[in-house]
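1. Starting from these lines, generate the structure:
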Amino acid sequence: MSSNRPTLSKRQVQPNHSGQLEKTRLVQYVGFFAIGYVLSSAVFMMIQSKVTISSQLVTVLSVLIGAYIAVNKFIKHHQRALTASEINRLTVGSIGAVWLATIIYFFSLWLLLFDAIDREVLIEMTAQQPLPLLSALVMILLLTLVSARIGVWVFNRLLAPK
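-> Take a look at the predicted model:
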């Protein structure tokens, strides 16, 4: 007579009727990524006040720390590595959350910190030369997306249970 031993994992991934694994909810891990990114960015900004560090390096390091935290939490909770589709969903969701927080931050600066003269000067500068601003936004978006994808993939491989 065989006895079935229950598994102690927090969430079991069961195949559905078609034999495919059900989609894992990644919202919690996107939140871990965003919190790790924001906290590490704040720490690096404090370090930047004492030591000169490239802002792109700070962005990449903050994204990598956020990726490490999210992947580490996922692997601890699920006792397995992320699949390729989960890596893609976690990357896009995390960068979306980080950019949404950045947009809210800049919008609050625009409303609360800048006066009418500062706003007018920034609008005129943007209207006169929009291409450098647009190219900088595209480059930083690509930098965060690529570094997040590479970071999630690398940490998924390094932290994967054997």
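
2. Please count neighbours and contacts with C-alpha atoms only from this point.
-> Noted.

3. In which helix or strand does the residue nearest the centre of the chain reside?
-> By CA atoms, centre = their mean, the chain has its centre lying nearest to residue 94, at 3.4 Å. Using DSSP states H and E, residue 94 falls within helix 84-112.

4. The residue nearest to the centre of the chain: what's its closest spatial neighbour, skipping adjacent residues?
-> residue 30 (4.8 Å; CA to CA, 6 or more residues apart in numbering).

5. Following up with a second sequence; could you model it the same way so I can compare the two?
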Amino acid sequence: MSRKSANLSNSKAQSVKLAQYLGFFMVGYILASALLMLLQTQIALNPQLVTLLSILVGAFIAVHKFIKHYSRALHKAEMIRLAIGGTGIVWLLNALYFFTIWLWLFDEANRQVFIEMSLQQPLPLLFALIAIVLLTFVSAGIGIWLFNRLLSLK
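-> So this is what the prediction gives:
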């Protein structure tokens, strides 16, 4: 009988749904991005710094809520899934942002210039995109790992 209860508690620990915590990550990222963009109107901030700080705020909120709800630290697999999911959310939001700008702010001439520029020199744009995706994933992973260590119950 004790074997079943240990097995059930082990399977329950493995089946943690991280979707709710990805939602917390997204809310933290959006709020931090909005506040930092408002701050950028007053002082000059590096866009990569804004992205990094926004991701760290999202990671802090997600890890804090997880530890508060489960009274334990994230396992390694959960941290990796949360980092990959957080990166996916950040890029989904960025794609939505770019698509909105593309439709709302760009006129036909601006769209044509952007398309021609991208076709003439695609490698710098591609390398910049890869570098930003890596920055996002690494900062999400390090942020989740760091906050998991700092906030975990001993």
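
6. before we move on, the earlier item: right, and the residue nearest to the centre of the first structure touches residue 35 too?
-> No: using CA atoms under 8 Å, residue 94 of the first structure is not in contact with residue 35; the gap is 10.0 Å.

7. Can you give me the neighbour number for the residue opposite residue 52 of the first structure in the second structure once aligned?
-> Residue 52 of the first structure maps onto residue 44 in the second structure, with residues paired by TM-score structural alignment. The number of residues packed near residue 44 of the second structure is 9, by other CA atoms under 10 Å.

8. picking up where we left off before, show me what contacts the residue nearest to residue 94 of the first structure?
-> Applying CA atoms under 8 Å, 6 or more residues apart in numbering, we find residue 30 of the first structure in contact with 70, 90, 93, 94, 97.

9. could you dump the residues you listed to a markdown table with distance to residue 158 of the first structure?
-> Below are the contacts of residue 30 of the first structure laid out as a markdown table (distance: CA to CA, whole Å):
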| residue | distance to residue 158 of the first structure |
| --- | --- |
| 70 | 13 |
| 90 | 17 |
| 93 | 21 |
| 94 | 20 |
| 97 | 24 |
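
10. tell me which of those is nearest to residue 159 of the first structure?
-> residue 70 (11.3 Å; CA to CA).

11. Count the neighbours of the aligned residue in the second structure for the closest one for me.
-> Matched by TM-score structural alignment, residue 70 of the first structure corresponds to residue 62 in the second structure. Residues near residue 62 of the second structure, counting by other CA under 10 Å, number 27.

12. List the contacts of the residue nearest to residue 36 of the second structure when sequence neighbours are not counted.
-> Leaving aside its chain neighbours, residue 36 of the second structure sits nearest to residue 50 (6.3 Å; criterion: CA to CA, 6+ apart). For residue 50 of the second structure, the contact set (CA under 8 Å, 6+ apart) comprises 33, 36, 37.

13. and the equivalent of the residue nearest to residue 94 of the first structure over in the second structure, what element?
-> Counting by TM-score structural alignment, residue 30 of the first structure lines up with residue 22 in the second structure. Using DSSP H and E, residue 22 of the second structure falls within helix 19-40.
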